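Undergrad: One predicted model, sequence on top.
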Amino acid sequence: MTKKLELTLACGNYDILRPLIDGTISPDGIELNILTGSDSATRHWRFLRNREYDVAECSASTYIIARDQGLPFRALPVFPHRRFRHGFAYINVNKGIKKPTDLIGKKVGVKFYQVTAILWLRGMLEHEYGVPHNSIEWYAELDEDMPFTPPPGLKFTKLPDDKSVEKMLAEGELDAVLHPDIIDPIVDGDPRVGLLFQDPKAEEKAYFKRTGIFPIMHVLGIKEEIVEKYPWVVPNLYKAFDDAKAMTMKRLRNPRIVPLAWYQEAWDEQAALLGPDPWEYGLTPQNRNNFETLVGYSHEQGLISRKIPLEELFLEVSQGRKRGRFRT
């Protein structure tokens, strides 16, 4: 019996990856040990800091920083997680913040400064709403994924362990918080906390119409030594992830499987605005614009030393023009 290459993959437990996770689809020649138990922040740390996994769903922002710092990681243009971010800017409602420019000069908390969601939000606030990132006092709760020295001119404070940005926001110690998740005060209905954008969906739709960007959050990282020793792994992994996505999207097209009354309408609304495959993989023109924008934000905000070309960030996954789909 032919022995397959055994690799450990850490990723989120998403429907878009379900055929890989349950073994319906497997990459040719590879036996994946798939781990889904870690939250995103923990998974990224354990991959980039501790090198615990062979392959991992990884923060796009911190992967860019890791490449800039010369760490031995590469990535495939597989994007398991995307999310619009206007709905994740929170304010203390008693601070007189009515519009984005009211954040200028304010104290704004983040879980940690490098996280992709916050990089997108800082860039959007600066370029779409006129809020320079260095006009804000930043307060970070967690250690950064990558070693971080605040660039000159950045007002940055690392909070002590007994401080939480969510609690500080509710109690008025912070004016606003940018966060990758829905924060507890919102879930609990705390009247002291609200949204910066009162209709985030409308803002997000308008943003997409202006930019064509459905923000990429995560990439598929892989240890560099695996790529060097087994270069065939790269296209085989990419094809498996792409096939899993295609299978999932075909399955989800059936409204019977989702217990939502207006699921069909939501699907049609997404397709009408974002196109037939808003979760597309590969360095398509739309994805290039998406990721080049993120790289630009990272450089502008002092997280990386240069604007890194996408060809240095992503591995080549092509099997040749019009190849890869022939009958065997």
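TA: Right, received. Where do you want to start?
Undergrad: C-alpha only now, for contacts and for neighbours.
TA: OK.
Undergrad: how close does the residue nearest to the spatial centre of the chain get to residue 98?
TA: Geometric centre of the chain, nearest residue: residue 217, 1.3 Å, by C-alpha atoms, centre = their mean. In this view, residue 217 and residue 98 are 27 Å apart by C-alpha to C-alpha, to the nearest Å.
Undergrad: From the structure, what's the count of residues near residue 303?
TA: 23 (other C-alpha atoms under 10 Å).
Undergrad: cool, residue 12 as well?
TA: Counted with other C-alpha under 10 Å, residue 12 comes out at 22.
Undergrad: my guess is it meets residue 56, correct?
TA: No - the pair residue 12 / residue 56 is not scored as a contact, 9.3 Å apart, by C-alpha atoms under 8 Å.
Undergrad: And stretch 95-114, end to end?
TA: One end of stretch 95-114 sits 26 Å from the other (C-alpha to C-alpha).
Undergrad: Could you do stretch 253-268 as well?
TA: Note: stretch 253-268 ends 10 Å apart using C-alpha to C-alpha.
Undergrad: got another, please set it beside the one above:
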Amino acid sequence: MAPLRLSLACWDYDRVKAIEDGRVRPEGIELTFLNLRVEETFFRQLRYKEFDISELSLSSYVLTLNDPEPPFIALPVFPSRMFRHQSIYVNLKAGIHSPSDLAGRRVGTPEFQMTAPVWQRGILEDEYGLNYDSPQYFTGNVEPSTTERTEKVPLQLAETVKIQPIPKGKCLAQMLADGEIDALESATAPSTFGTHPDVGRLFPNAKEVEQDYFKRTGIFPIMHVIAVKRSVLRENPWVARSLTKAFASSLEYAYEAIHARGALRYILPWMQFHVEETQAALCSEGNDKWWQDGLTPQNIRTLDKFLEYSFKQGLAKKKWEVKELFAPGSLDAFVL
């Protein structure tokens, strides 16, 4: 039987590179790999549903579950994870010395529903007592753009949330430098960080703060999932297991590459020491892999916390259970 032809839109991360270049081929599937940056993938998939399979923002994916007939279902594959204390920026003249000082302040965020700010608001509330609805939020482009940035998914937020778009022609990076906003919660660093003397991090020692956060909570925030059109799985339910196994194999190639020592695979001269430091900070005894897919206890804890934040912040219509997010056929792909 001829293989099933499917399209996959995803950035070419090291953990999916073996799928892109063909070293790993999902059984029974002929994939067309579309190497797209995440913003383009998210916009095209959420707006037009162009791809059979795609990387998706965890937050946006969870919001699609609010639909009467959700268009996608996820695999327990997490192509993007990132600690987010490091990407909260402040105007250094605004008198913000601790997270609690953000109460009542003007905080920029590209989109309220973006995964990174959902994590940031939740962490600031859990860890520092800053109610998620206490700042005044301003949404829009981080950098100058000819198009206005709007929420990719319609929102119905609580009346206590104070939120408004920034004026046309403005961008959050420059507004932060000019003192028009006091802080920025984002996924990307604003161009004014490192180039303008008044822009710095809320947590200057972010690395130490993030390592302490992980040590206490066991949470390595998940940013993105791989999502499949439900229409594809209705006709071919086996696809979920095949794809999940392929992503697991591709992840092993990524580990193999960073452990290579005969010559440097990447332009990082102290890669070995960085790997050792990461293992020491994030790995438990007997486990040398800090980036894992599937519903491991750590991943369940991480996803459950995000689902708590999404519901509490008025985004998800209910507090979803972790297993409700994923295609059943994908959950047994890790059972050998």
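TA: Structure's in. What do you need? Computed from a prediction, not measured in an experiment: that's the story for all the values here.
Undergrad: check contacts around residue 308 of the second structure.
TA: residue 319 (C-alpha atoms under 8 Å, 6 or more residues apart in numbering).
Undergrad: And the counterpart of it in the first structure, which helix or strand is it part of?
TA: Residue mapping for residue 308 of the second structure onto the first structure gives residue 296, with TM-score structural alignment as the criterion. Using DSSP states H and E, residue 296 of the first structure sits within helix 285-300.
Undergrad: re earlier: tell me the counterpart of the residue nearest to the centre of the first structure in the second structure.
TA: Aligned partner of residue 217 of the first structure by TM-score structural alignment: residue 223.
Undergrad: cool, and residue 314 of the first structure?
TA: So, by TM-score structural alignment, residue 314 of the first structure is matched to residue 326.
Undergrad: for residue 148 of the first structure, same thing?
TA: By TM-score structural alignment, residue 148 of the first structure lines up with residue 155.
Undergrad: and residue 119 of the second structure, how many neighbours?
TA: 23.
Undergrad: Roughly how far does it sit from residue 153 of the second structure?
TA: Distance of residue 119 of the second structure to residue 153 of the second structure, given as C-alpha to C-alpha: 17 Å.
Undergrad: Likewise for residue 241 of the second structure?
TA: The value you get for residue 241 of the second structure to residue 153 of the second structure, if C-alpha to C-alpha is used, is 28 Å.
Undergrad: before we move on, what about residue 48 of the second structure?
TA: With distances taken as C-alpha to C-alpha, residue 48 of the second structure is found 12 Å from residue 153 of the second structure.
Undergrad: who has more neighbours, those two?
TA: Legend: neighbour count by other C-alpha under 10 Å for residue 48 of the second structure and residue 153, higher for residue 153 (17 against 9).
Undergrad: I'd guessed that one sits against residue 61; true?
TA: No - using C-alpha under 8 Å, residue 153 of the second structure makes no contact with residue 61, being 9.5 Å away.
Undergrad: so who does the equivalent of residue 205 of the first structure over in the second structure touch?
TA: Under the alignment (TM-score structural alignment), residue 205 of the first structure pairs with residue 211 in the second structure. By C-alpha under 8 Å, 6+ apart, residue 211 of the second structure lies in contact with 281, 282.
Undergrad: ok, average deviation of the host helix or strand of residue 211 of the second structure from the first structure?
TA: Element membership for residue 211 of the second structure, per DSSP H and E: helix 206-217. Its aligned residues in the first structure lie a mean 0.4 Å from helix 206-217 of the second structure after superposition (mean C-alpha distance after the TM-score superposition for the first structure).
Undergrad: From the chain's centroid, how far away is that helix?
TA: 18 Å (C-alpha atoms, centre = their mean, to the nearest Å).
Undergrad: cool, stretch 1-15 of the second structure as well?
TA: 20 Å.
Undergrad: Show me which positions of it end up buried.
TA: Neighbour counts over stretch 1-15 of the second structure (16 or more other C-alpha atoms under 10 Å) mark 7, 8, 9, 10, 11, 12, 14, 15 as buried.
Undergrad: Many thanks, we can stop here.
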